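Enquirer: predicted structure and sequence below. I'll ask about it afterward.
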Amino acid sequence: MELRIMSPQEDGFVKEIQWNNEELKQEITATMQEYKSLAFTEDNIKDAKADRAKLNKLRTAFENERKQIKKQCMEPYTKFEKQVKEIVALIDEPIALIDSQIKEVDDQKKAQKQKNIEELFGSLGFQNFVTLDKIFDPKWLNASMTMSKIEEQMKSQMFQIGHELETIRKLPDFAFEAKELYKKTLDMNQAIQEGQRLAEIQKRKLAYEAEQKAKVEEQKRQEELRQKEAAQRAAEQESQGTIAEAPEMEEKPPVEPEHQKADPIMSIDFRAWGTREQLMNLRQYMIDNHIRFGKVE
């Protein structure tokens, strides 16, 4: 079975489309130079429109000729292309059938290998939180990957998981939470970062609680101070009230000495401040010296 091209042969193809392009190029270039130097005004705008129409007509003639030549050149190729695609379609049909059968055989092999991999995984004694899907490598299903190589990689992963677990257990804080995340992801870096994140939150929480406790204690101290000052003021006011009310306790006026009978009796209102002892001494002094005193209304 051989594809043979009878016509055209390699030297039979059109190598070049020959036409008077150089001659036309020189003539048109010279003509176009004349248009570049023209300056149209309102008086000769009609001529400008006529020249534009003539140039467009010339341009259209060249474009039409180009498209016609292209069509002529493409006609044999278009026919040839269609014929080749018909033959290729005939070839593609058995190729597709063979591909489907090859794929079916490959799928069966992969299914059997998948089963072998599952059995191997179950026999190695992985940590109870490790499932096959967490460590599975799609390359294991390739025909070039032997079961012995897969076993080697599995054991390596199992030992690595044990080592990473030990590293996580040594975290100073939140090792349990980090380990729980590791069991889900088998990502040691992510687990350690989670432990560090929780430790930072705990640190900020303790600092906040200490700050709040200090505020509460300061408020309590201030309140106790205010209560102490209020009690002291109340005691002072009570002492002053006792002294002020003391004159009402007298039963009869004191007897004036004989030598003072000629002196007129005078009165003066005042308020005294002092300790309880001082105020009581003042009261006794007035009694001893026969000075009448009473409550100021």
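Expert: Perfect, I can see it now.

Enquirer: only C-alpha atoms for contact and neighbour calcs from this point on.
Expert: Fine.

Enquirer: can you pull the contacts of Leu181?
Expert: By Cα atoms under 8 Å, 6 or more residues apart in numbering, the contact list for Leu181 reads 191, 194.

Enquirer: from Gln219, how far off is it?
Expert: 43 Å (Cα to Cα, to the nearest Å).

Enquirer: cool, and Lys205?
Expert: Applying Cα to Cα, the value for Lys205 to Gln219 is 21 Å.

Enquirer: Ala39 now?
Expert: Distance, Ala39 to Gln219, using Cα to Cα: 96 Å.

Enquirer: output the contacting helices and strands for the host helix or strand of Ser123.
Expert: Assigned by DSSP states H and E, Ser123 belongs to helix 45-124. The helices and strands touching helix 45-124, judged by 3 or more Cα pairs under 8 Å, 6 or more residues apart in numbering; DSSP states H and E, are helix 147-169.

Enquirer: try this one next to it:
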Amino acid sequence: MEFILEKEVGDIIPQAVVFNFDQLKQELEVSLVKYQNMVITEDATKEAKEDRAKLNALKNTIDGKRKEIKKEWNKPYVEFEDKVKVLTAMIDEPIQAIDKQVKAYEQAVKDEKAAEIKLYFDETIGDLETLVPYGKIHVPKWLNSSERLSAIKKEINAIIETIRNDIKVIKDLEMECEQQMLDKYLQSFSIAEAMAEKKRWEDQVEKMLEYEKQQELKKQQEAAKIIALERAKVSAVDAKTEEVIPGQVAIMAQEDFTTVVSTDPHQQIAEPEQKLEVLIFKVAVTPEQKKALKAFFVENKIKVGRV
């Protein structure tokens, strides 16, 4: 089958539409000069309108001929175009059918190749099977017909070896954040991202330690304040204890914190002077216990002061 024109294109299409172009152009150039830079006055308005009407009529005549010629000129082309469209439509139908079958065949070939690649990967991945799914290392261009299976296998071997070595590097660091590093690495198989995760973890730990250090320092400062206050209280008690009149004991009780028990200083037995210790405490007693406690203090010559 072959498309054949019975006449050459030059013989079919007229070389030009001939009309008095040069004459008309020259006449227009002369007659239109007066309209350049013209100023319309009240007296010249009627004449200007008449000139405008003449010019519009001439323009419409010329453009009308253009449209008429174009229509006639295009008739054979439109007829030719319609016939060509019929032929191309007839050809398109089998082209589409062939194209559909070719694509189906090519897809089947790709599917078969993909299955072979996946099978080789499964046989090679070994103990990394649960960590490295095939989909994460698949390269789309492997399915192109130009990609040889032997080259693809070498590429898979290299990928698996790199992953295995990178995981070993991470584990050899023996970091507490090992799992976080592995998780980050297995997202994109980038050792750089795994190391960035290590740095992030170290920074976080450093901040936490600094925070704990500051908290401990704060506790120590608060404890020091409490100790200072207790020492101040003890000093105050010592000062008040020294003011107690010999032979009198001040008793702190639930009912009466200022009760004073008098004793006979002549009945006191001189004993070797010993170092006194100050004890601060509060007791809840019954009236009988209160009397017994007073008696105990008197009997044992214990000085008691108000807190």
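Expert: Perfect, I can see it now. Owing to the predicted nature of the structure, the values given are computational and were not obtained by experimental measurement.

Enquirer: returning to what we had before: neighbour count winner among Ala39 and Gln219 of structure 1?
Expert: Set side by side, Ala39 of structure 1 and Gln219 show more neighbours around Gln219, with 12 against 9, by other Cα atoms under 10 Å.

Enquirer: quick one, what contacts the equivalent of the more buried one over in structure 2?
Expert: Taking TM-score structural alignment, the alignment pairs Gln219 of structure 1 with Glu222 from structure 2. Contact analysis of Glu222 of structure 2 by Cα under 8 Å, 6+ apart lists nothing.

Enquirer: Glu222 of structure 2 sits in which helix or strand?
Expert: Using DSSP H and E, Glu222 of structure 2 maps to helix 191-242.

Enquirer: distance check, the match of Gln219 of structure 1 against Ile91 of structure 2.
Expert: Glu222 of structure 2 is 95 Å from Ile91 of structure 2, by Cα to Cα.

Enquirer: same deal with Glu299 of structure 2?
Expert: Noted for Glu299 of structure 2: a distance of 132 Å to Ile91 of structure 2, by Cα to Cα.

Enquirer: now Ala192 of structure 2
Expert: Relative to Ile91 of structure 2, and taking Cα to Cα, Ala192 of structure 2 is found at 57 Å.

Enquirer: equivalent analysis for Gln220 of structure 2, please.
Expert: Using Cα to Cα, we find Gln220 of structure 2 at a distance of 94 Å from Ile91 of structure 2.

Enquirer: next one: Lys70 of structure 2
Expert: Distance, Lys70 of structure 2 to Ile91 of structure 2, using Cα to Cα: 31 Å.

Enquirer: same question for Asn37 of structure 2.
Expert: From Asn37 of structure 2 across to Ile91 of structure 2, the span is 62 Å (Cα to Cα).

Enquirer: quick one, which of those two is more surrounded?
Expert: For Asn37 of structure 2 versus Ile91, the count of surrounding residues by other Cα under 10 Å is larger for Ile91: 11 against 7.

Enquirer: which helix or which strand is home to Tyr35 of structure 1?
Expert: helix 21-37.

Enquirer: can you get me a residue count around the alignment partner in structure 2 of Lys149 of structure 1?
Expert: With TM-score structural alignment as the criterion, Lys149 of structure 1 lines up with Ala151 in structure 2. Ala151 of structure 2 has 11 neighbours, counted by other Cα under 10 Å.

Enquirer: coming back round to it: how far is the helix holding Glu222 of structure 2 from where the chain is centred?
Expert: A distance of 36 Å separates the centroid of the chain from that of helix 191-242 of structure 2, by Cα atoms, centre = their mean, to the nearest Å.

Enquirer: can you state the direction angle for it and helix 149-172?
Expert: 10 degrees (axes from the mean of the first three to the mean of the last three Cα atoms, to 10 degrees).

Enquirer: measure the match of Lys149 of structure 1 to Lys141 of structure 2 for me?
Expert: Look at Ala151 of structure 2 and Lys141 of structure 2: by Cα to Cα, they are 12 Å apart.

Enquirer: the helix holding Ser123 of structure 1 vs structure 2, average offset?
Expert: Mean deviation of helix 45-124 of structure 1 relative to structure 2 after superposition (mean Cα distance after the TM-score superposition for structure 1): 2.6 Å.

Enquirer: could you check the angle helix 147-169 makes with that helix?
Expert: 90 degrees.

Enquirer: what's the following helix or strand after helix 45-124 of structure 1?
Expert: Next in sequence after helix 45-124 of structure 1, counting helices and strands by DSSP H and E, comes helix 132-135.

Enquirer: so that next one matches what in structure 2?
Expert: Going by TM-score structural alignment: helix 132-135 of structure 1 matches residues 134-137.

Enquirer: surely Val260 of structure 2 and Ile245 touch.
Expert: No. The pair formed by Val260 of structure 2 and Ile245 falls short of the contact definition of Cα atoms under 8 Å, at 10.5 Å.

Enquirer: out of these two, which sits in the more crowded spot?
Expert: Val260 (14 against 10).

Enquirer: ok, and the closest non-adjacent residue to the more buried one?
Expert: Spatial nearest neighbour of Val260 of structure 2, chain neighbours left out: Ala250 (4.8 Å); criterion: Cα to Cα, 6 or more residues apart in numbering.

Enquirer: name the SS class of that neighbour, please.
Expert: Recorded secondary structure, Ala250 of structure 2: strand (DSSP: H, G, I helix; E, B strand; the rest coil).
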